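J.: this one's structure only:
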């Protein structure tokens, strides 16, 4: 299989409660983990993550990108 032919399905969830400390479980795939305001996302944020966060902010129950 050609790596360019791979498709990915990303799911994002909102949670009402959280316990524990978030951590980077795959450090070879992530440069940092930080809390930011939705209005001030980092410039190097992956584009589909920014799209998902914007949809969550608009309270959209489903957002499709590239379908």
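T.: Looks like it came in fine. All figures in this text were calculated on a predicted structure; none of them were measured in a lab. Residues are numbered from 1 along each chain as shown.

J.: Going by C-alpha atoms from here, please, whenever you check contacts or count neighbours.
T.: Will do.

J.: Can you mark which positions in the helix or strand encompassing residue 49 are buried?
T.: With elements delineated by DSSP states H and E, residue 49 resides in helix 47-57, which encompasses its position. Residues 52, 53, 56 are the ones in helix 47-57 that count as buried (16 or more other C-alpha atoms under 10 Å).

J.: Next up, a structure to set beside the first:
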């Protein structure tokens, strides 16, 4: 993971609520979607391809 993840525009889903419990944040970059724990942003983030993220979102929205 590159140290450049701090410059990314991180956001949470509007479904996450205002309490901040059990949420992830994502940041969309040109080559990847970065994911991190919103409760502890000091922990390492991970990245998936934009195509992989799209498949995950489609799968999750079907549930």
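T.: Here it is on my side, so go on. Note that the coordinates shown come from a computational prediction; the quantities given were computed from them, not determined experimentally.

J.: Would you pull the TM-score for this pair?
T.: TM-score for the superposed chains, counting by TM-score structural alignment, normalised by the length of the second structure: 0.27, backed by 32 aligned residues with a C-alpha RMSD of 3.9 Å.

J.: If you count contacts, what does the helix holding residue 49 of the first structure end up packed against?
T.: Contacts defined by 3 or more C-alpha pairs under 8 Å, 6 or more residues apart in numbering; DSSP states H and E place helix 47-57 of the first structure against no helix or strand at all.

J.: buried ones in stretch 47-63 of the second structure?
T.: In stretch 47-63 of the second structure, counting by 16+ other C-alpha under 10 Å, buried: 47, 50, 53.

J.: Verify the stated contact: the second one with residue 33.
T.: I take that to be residue 50 of the second structure. Yes - Residue 50 of the second structure sits in contact with residue 33 when judged by C-alpha atoms under 8 Å, with a separation of 5.7 Å.
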